[in-house]
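In: Got a predicted structure here, sequence first:
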Amino acid sequence: MIFTETKLKGAYIIDIKPMEDERGFFSRGYCQQEFKEHQLSIQVAQTNFSFNKKKGTLRGMHLQSAPFEETKLVRCTSGAIYDVIVDMREGSTTYKQWISVELTGHSYRMLYVPEGFAHGFITLKDDTDVTYQVSQFYTPGFEKGYRWDDPAFSIEWPVQPSVISLKDQEHPLLMMEV
């Protein structure tokens, strides 16, 4: 696997190294040893699937708070997403900064999301599937969210959202958080 650290310390884009032959290819999608070599850890507690019917479906910006902070390994298995993470670690030199990466079913690219990052995405195609491996169980009462259009982040989304859950629409702006 090829690990590329982003400008947000601890967040990585991970590409596969396919071994090709006449049948197609074979590659690892996860290797505990390789993750450990990059000081990354993901003890998988849960694997989540997201099916999104329509292009423009927005999910986010989500995270779980202490003591149930989670790392995520995100991959689009069909379709395409514009995946965004925001560093919400107070005291971090990149606090409130964000990055994006396009993940598609054909690229096999993944995004490693460290603890303390808000995560969200918008679909770029109809019928898009996303898989998340997460290090913590979902814990009601410890989930947090921020508005996708929060001026504190100024995320540049490539398309206007057409489908957003009521819960995601009602996330607070960062400056309004108590």
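Out: Arrived safely.
In: drop to CA atoms for contacts and neighbour counts, all remaining ones
Out: OK.
In: residue contacts, the residue lying farthest from the centre of the chain?
Out: Going by C-alpha atoms, centre = their mean, the residue of the chain most distant from its centre is E22, 33.2 Å out. E22 makes no contacts at all, as judged by C-alpha atoms under 8 Å, 6 or more residues apart in numbering.
In: Below is structure B, check it against A:
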Amino acid sequence: MNRFTATSLSLAGLYLIQRQKLGDSRGFLTRLFCVEELRTVGWINSIAQLNHTLTIKRGTLRGLHFQHPPHGEMKLVSCLRGEVWDVAVDLRKGSPTFLQWHAEILSEENNRAMLIPRGFAHGFQTLSDNVEMLYCHTEAYRASFEGGVNFHDKKLEISWPLEVTELSPRDQNLPMLEDRFEGLVI
């Protein structure tokens, strides 16, 4: 029985995953991850790392983050509590959608996730207070391969839905894309 419906989005390899909730008077069950079902949309590794975040204030922005090759990662990003505007940016060298972005609202209500391929930057803005996110990663975090793009980069022109109320010093200081940036080789 398939518990996910995968919808291909505007950027190649990026998918919206709709989870099926099974419920009755006791509550519900939702499958958060299934390698067999996600393999059909490109998930080829096991989960190397699982992260859970809490973001307290509405309007907070996290991102845009990625890992440089050869430690580029695929992510399955889910919102367990609250609501976020989740953004993926194509940084793949030679991609027909290079430097384009796509955003989806993820929430505990809509039971959706975004499957983000290697070579993409990822970030989100909270649309409610007390947001909890769950990330499945195909690669373990490696600080020396960490990368990021400034959320205000003019080359991307991301239209964030709210005024940014909180931003970490790290994310404030992420670089703008340089004119000579040709993309990530994945």
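Out: Here it is on my side, so go on. Predicted model only: the values in this text are computed from it and were never measured.
In: Assuming the best superposition, what's their TM-score?
Out: Here the superposed chains carry a TM-score of 0.94, computed using TM-score structural alignment, normalised by the length of structure 1; 178 aligned residues with a C-alpha RMSD of 1.5 Å.
In: those strands in structure 1, which residues are they?
Out: 2-5, 12-15, 19-21, 24-26, 46-52, 57-64, 72-78, 80-87, 98-104, 110-113, 117-123, 128-134, 143-145, 163-164 (DSSP state E).
In: Any idea how far stretch 32-44 of structure 2 is from the middle of the chain?
Out: Counting by C-alpha atoms, centre = their mean, to the nearest Å, stretch 32-44 of structure 2 is centred 16 Å from the centre of its parent chain.
In: Can you give me the buried ones in that stretch?
Out: 32, 37-38, 41-43 (16 or more other C-alpha atoms under 10 Å).
In: Among these, which ones are in helices?
Out: 37-38 (DSSP state H).
In: Closest to S168 of structure 2 out of the buried residues of stretch 32-44 of structure 2?
Out: L32 (28.2 Å; C-alpha to C-alpha).
In: one step back: now for the buried residues of stretch 32-44 of structure 2, which pair is the farthest apart?
Out: L32 and G42, at 16.4 Å, using C-alpha to C-alpha across the buried residues of stretch 32-44 of structure 2.
In: In contact with the aligned partner of L103 of structure 1 in structure 2: list those residues for me.
Out: When structure 2 is aligned by TM-score structural alignment, the residue opposite L103 of structure 1 is L106. Neighbour list for L106 of structure 2: 78-79, 83-86, 112-113 [criterion: C-alpha under 8 Å, 6+ apart].
In: got it, and Q67 of structure 2?
Out: 73, 141-142, 145-147.
In: Throw those into TSV and include distance to P161 of structure 2 and neighbour count, thanks.
Out: Output for those, formatted as TSV (distance: C-alpha to C-alpha, whole Å; neighbours: other C-alpha atoms under 10 Å):
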residue	distance to P161 of structure 2	neighbour count
E73	27	24
Y141	29	16
R142	31	11
F145	30	13
E146	26	14
G147	24	16
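In: Now distance to F181 of structure 2 too, for those, in TSV please.
Out: Converted to TSV, the contacts of Q67 of structure 2 look like this (distance: C-alpha to C-alpha, whole Å):
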residue	distance to F181 of structure 2
E73	20
Y141	23
R142	22
F145	17
E146	16
G147	13
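In: Which one of those residues is nearest to G59 of structure 2?
Out: G147 (22.7 Å).
In: list the contacts for the closest one?
Out: By C-alpha under 8 Å, 6+ apart, the neighbours of G147 of structure 2 are 65-68.
In: are any of the residues you listed buried, and which?
Out: Among these, those classed as buried by neighbour count (16+ other C-alpha under 10 Å) are 65-68.
In: Any chance of those in TSV with distance to Y135 of structure 2 as columns?
Out: Below are the buried ones among the contacts of G147 of structure 2 laid out as TSV (distance: C-alpha to C-alpha, whole Å):
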residue	distance to Y135 of structure 2
H65	13
F66	13
Q67	14
H68	18
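In: Can you report how many residues neighbour E163 of structure 2?
Out: 11 (other C-alpha atoms under 10 Å).
In: before we move on, what about D168 of structure 1?
Out: Neighbours of D168 of structure 1 (other C-alpha under 10 Å): 17.
In: And the one 10 residues further on, by the same measure?
Out: Neighbourhood size, V178 of structure 1 [other C-alpha under 10 Å]: 5.
In: So it versus D15 of structure 1, what's the distance?
Out: Computed as C-alpha to C-alpha, to the nearest Å, the V178 of structure 1 to D15 of structure 1 distance reads 39 Å.
In: I figured F3 of structure 1 hits A11, correct?
Out: No. Counting by C-alpha atoms under 8 Å, A11 is not a contact partner of F3 of structure 1; they are 9.8 Å apart.
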